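Undergrad: Sequence first, then the predicted structure:
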Amino acid sequence: MATSTLIRLLDENLRRAPEYGAGLSNHLPMALHALHVLGASDAGLERFAAAYIDRKKLPVMSAHGAGRTPSLRLGDIGCFEAWQAHYDARIAALGPRDALARALPELWPGVAAAAFHGPIRVAHAWQLGHPGELGAALAYWASRWQRIDVESASTQDLELADWLAAAEAAARSWRADGRLISERMDRASRTPEFRAFAGGLRPCANALPHAARWAACLYADTGDFTVLHVVTGSRAVLQLSALSAPPPQIWHAWAAAIMASAIGERQRVEATSCSWKEVVGAARSSLDDHVVKLVHACHELSADHGDDEFLAAACRAVAQGAP
């Protein structure tokens, strides 16, 4: 259950913009929830929030939408405040669960939003049980909605293991410029290498948990920053899938993110501390939002699906820190 300190910090963050710098996501509400679940104290939450706000120079919400007719265009960050008002009203009318279940079918095709930060923020908000944060999270997903499609259907019919191997091979054979992960994902999706395999995954049961485990292993072996987002994004999709089944586009986005990474050859880093107790303790004291979120995601995925790969990924994150 959220403490009064966590609720206050979340309320205060609702006055801040969903992004800072040149299109980078405000991770504060996601990291605060992750820290809370990992057992951080109220003092620890306060410490993290103060450091994050100062380090990222988080801007307050602009008033650029004041006096304009509300617009609800998917994928337009300029519509964030309109989407936030829309979802706040829907949550007030339907309640958080029904409002979220109703929103997901429209949002799922754009699951790539801000390198999966749309669904990641929504999943954290849903678990938090904070209606205001859920409205803001849904608004962020809608306003950064990004659809990844396969322009021509693959003639392949690949088992999951073969499809994942094809994604990894494509990631090593192709490189794209682009400061943001979302930009590189878009460029990857337009390549012949992507079209050759991305649409050729044969449907199978429990594909996403298996893919999440594979991504955790890839992160443990490479420490790649983009792959980290695939792991945390997979956790979010699994969490939200209980309310609404995601469409095939999630696999297109997943494939584009793997291709957009800069992975080299796999090489496992030996961590000095590799027990959940030590890793969770290190994450609780960390000021690195990505480490906190990755450890939280892996801890939850391990509890739900088992496997040492999630622990190995968490150990790599703690040992390596932010890129």
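TA: Ah, there it is.
Undergrad: going forward, measure contacts between C-alpha atoms and count neighbours the same way
TA: OK.
Undergrad: secondary structure class for Ala322?
TA: coil (DSSP: H, G, I helix; E, B strand; the rest coil).
Undergrad: Does it touch His290 like I think?
TA: Yes - under the criterion of C-alpha atoms under 8 Å, Ala322 makes contact with His290 at 6.7 Å.
Undergrad: Which one of those two is surrounded by more residues?
TA: Neighbour totals were compared for Ala322 and His290, and His290 leads with 23 against 13 (other C-alpha atoms under 10 Å).
Undergrad: So Tyr52 sits against His290, correct?
TA: No - with contact defined as C-alpha under 8 Å, Tyr52 and His290 do not form a contacting pair (11.6 Å).
Undergrad: neighbours around the nearest residue to Asp88 once chain neighbours are set aside, how many?
TA: Of all residues beyond its chain neighbours, the one nearest Asp88 is Gly135 (5.0 Å), with distances taken as C-alpha to C-alpha, 6 or more residues apart in numbering. Counted with other C-alpha under 10 Å, the neighbours of Gly135 add up to 27.
Undergrad: Check Asp304 too.
TA: For Asp304, the neighbour count with other C-alpha under 10 Å is 10.
Undergrad: Assumed it was part of a strand.
TA: No - counting by three-state DSSP, Asp304 is not part of a strand but helix.
Undergrad: how much space between it and Arg47?
TA: Distance, Asp304 to Arg47, by C-alpha to C-alpha, to the nearest Å: 30 Å.
Undergrad: Ok, Ala170 next?
TA: Distance from Ala170 to Arg47, counting by C-alpha to C-alpha: 41 Å.
Undergrad: Between these two, which has more neighbouring residues?
TA: Per other C-alpha under 10 Å, whichever of Ala170 and Arg47 has more neighbours is Ala170, with 21 against 13.
Undergrad: secondary structure class for the more buried one?
TA: Strictly by three-state DSSP, Ala170 counts as helix.
Undergrad: ok, how many other residues are close to the nearest residue to Ile91 once chain neighbours are set aside?
TA: For Ile91, ignoring the flanking residues on the chain, the nearest one in space by C-alpha to C-alpha, 6+ apart is Ala99 at 5.3 Å. Residues near Ala99, counting by other C-alpha under 10 Å, number 20.
Undergrad: buried sites along the host helix or strand of Ala99?
TA: Secondary structure from DSSP states H and E places Ala99 in helix 96-107. Of all the residues in helix 96-107, those buried under the rule 16 or more other C-alpha atoms under 10 Å are Pro96, Ala99, Leu100, Ala101, Ala103, Leu104, Leu107.
Undergrad: for comparison:
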Amino acid sequence: MDTTGILDEALQRLHGSGPERLGRLTNHAPMAVEALSVRGQAGTVHRWLDLYAHKLEEFPSRVEPVTPANWRAALGDPRRAADWIDHFEREIADRPWRDVLAQWWPRLLPGLCGGSTHPLIRVGHAVRTLLAGEHTAPRLAELAHGLGYWAARHQPVADLAHLPGAGADGAAAALDAVPPLTERHGTFPDRLARVTDLPMWAATITDPDPDPDPDRARLHLLDLVRAATHRYATHGHGDEIMLVHAATAPNAVLRTLPALPPAQWAPSVRAAWTASAAVTAMYAPDTPVAFTPPGTFTPEEVFERARAHGDEHVIKLTDTALDVGDEQALAAALRCMELNEPLR
């Protein structure tokens, strides 16, 4: 974790900006600078921000304070993003951040697909930083921004029909069994509304259980993150940006688990699977293609290539690929660099 203070400087610089731009496109900068800092590239953060700055918009206007009496009415209202961020800043100032997270995680989890899963991913980056280092004011504020963005973009998935039995051999088989949408056009919310059924996966973990095993939940999430990351190498061409989130969204849940009560781990697996499988249904191509990496590289070399490339999605997927840590994951990161335009 960065100990230079650069990450805190960058977060302070970013907290004057809103979580979105152009109506609903996400501000990825807080996630990218956290990943750069974690992976030993803190010295490049401000230069990267200078290149990204044209994508930032001013912090949104406030409507009215979110309170214990009115929060349900404000949930899922993107006009209330500033109100929600203010609310979580007050909450985290008054109570330990883990207590706030544990209270709100079950409330927010059903809506983790809101904002195309970006709010969840932002929370995962913020929690990783807090678990690994000091609880500085900018890092606590970043958690408040992530939770506030999630609450404002909260979007529950409609009740799904569960297709039988896929994935007994693991998450990779389950993702292969996800039926693609017949109409793959429109925005993320438009497509999400068309997702009506998904294969069952890890039923022994995700079904209600009076005594769930939290470690088994963690192992299932590891399997899902690995499978979704590997799959990008052969399926990322279906949508080079959106399919990144099939891996980074469940990884955000995985990163958050250590900060949550163990009783919340099993429900988190169900939500992570729903997000990853839904993104797969909405954007995966009909046919995979083989990908041969342009050489053999160490994880550090792959991340250096991602930093030089600069695209925020490339940085985030490469960060997740390094968490997975094997050659196929690194190949997925290299494929992501090939498919996406560099940041200029």
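TA: Arrived safely, thanks for sending. Computed from a prediction, not measured in an experiment: that's the story for all the values here.
Undergrad: The second structure: which residue goes with the residue nearest to Asp88 of the first structure?
TA: By TM-score structural alignment, Gly135 of the first structure lines up with Ala144 in the second structure.
Undergrad: Distance check, that match against Lys55 of the second structure.
TA: From Ala144 of the second structure to Lys55 of the second structure the distance is 21 Å (C-alpha to C-alpha).
Undergrad: Quick check: the residue nearest to Ile91 of the first structure touching Arg90?
TA: Yes - taking C-alpha under 8 Å as the definition, Ala99 of the first structure is a contact partner of Arg90 at 5.9 Å.
Undergrad: Measure the mean distance from the helix or strand hosting Ala10 of the second structure to the first structure post-superposition.
TA: Using DSSP H and E, Ala10 of the second structure sits in helix 6-14. Its match in the first structure and helix 6-14 of the second structure itself, once the structures are fitted together, sit a mean 1.6 Å apart by mean C-alpha distance after the TM-score superposition for the first structure.
Undergrad: That helix packs against which elements?
TA: Applying 3 or more C-alpha pairs under 8 Å, 6 or more residues apart in numbering; DSSP states H and E, one finds that helix 6-14 of the second structure contacts helix 29-38, helix 45-52, helix 137-152.
Undergrad: how much distance is there from it to the middle of the chain?
TA: Centre-to-centre, helix 6-14 of the second structure and its host chain are 20 Å apart (C-alpha atoms, centre = their mean, to the nearest Å).
Undergrad: can you check stretch 112-128 of the second structure too?
TA: In this view, stretch 112-128 of the second structure has its centroid 4 Å away from the chain centroid, taken as C-alpha atoms, centre = their mean.
Undergrad: Test my guess that Ala141 of the second structure contacts Glu89.
TA: Yes - counting by C-alpha under 8 Å, Ala141 of the second structure touches Glu89, with 6.3 Å between them.
Undergrad: who's more crowded, the two?
TA: More crowded of Ala141 of the second structure and Glu89, by other C-alpha under 10 Å: Ala141, with 23 against 20.
Undergrad: State the distance from that one to Arg95 of the second structure.
TA: Applying C-alpha to C-alpha, the value for Ala141 of the second structure to Arg95 of the second structure is 13 Å.
Undergrad: For the nearest residue to His305 of the first structure once chain neighbours are set aside, pull up the helix or strand it's in.
TA: Sequence neighbours aside, Pro209 is the residue nearest to His305 of the first structure in space, at 6.9 Å (criterion: C-alpha to C-alpha, 6+ apart). Pro209 of the first structure is part of helix 207-222 when elements are defined by DSSP H and E.
Undergrad: quick one: that helix aligns where in the second structure?
TA: Aligned using TM-score structural alignment, helix 207-222 of the first structure spans residues 220-235 in the second structure.
Undergrad: Off-centre distance for that stretch?
TA: Distance of stretch 220-235 of the second structure from its chain centroid, counting by C-alpha atoms, centre = their mean, is 14 Å.
Undergrad: buried sites along that stretch?
TA: Neighbour counts using 16+ other C-alpha under 10 Å place 220-235 of stretch 220-235 of the second structure among the buried residues.
Undergrad: nearest to Val269 of the second structure, of those residues?
TA: Nearest to Val269 of the second structure among these, counting by C-alpha to C-alpha, is Leu221 at 6.3 Å.
Undergrad: Now do the contacts for the closest one.
TA: Going by C-alpha atoms under 8 Å, 6 or more residues apart in numbering, Leu221 of the second structure touches Pro250, Asn251, Leu254, Val269, Ala272.
Undergrad: Just give me the closest of those to Thr182 of the second structure.
TA: Among those, and counting by C-alpha to C-alpha, the member closest to Thr182 of the second structure is Ala272, at 23.1 Å.
Undergrad: Look up how far Met1 of the second structure lies from the closest one.
TA: As judged by C-alpha to C-alpha, Ala272 of the second structure and Met1 of the second structure stand 26 Å apart.
Undergrad: Neighbour count for those two, which is higher?
TA: Ala272 (27 against 19).
Undergrad: name the helices or strands packed onto the helix or strand containing that one?
TA: Using DSSP H and E, Ala272 of the second structure falls within helix 265-283. In terms of contacts (3+ C-alpha pairs under 8 Å, 6+ apart), helix 265-283 of the second structure is packed against helix 188-192, strand 197-199, helix 203-206, helix 214-235, helix 245-256.
Undergrad: Quick one: closest of the ones you listed to Leu330 of the second structure.
TA: Once those are compared by C-alpha to C-alpha, helix 214-235 is nearest, at 8.5 Å.
Undergrad: How far does the closest one sit from its chain's centre?
TA: 14 Å.
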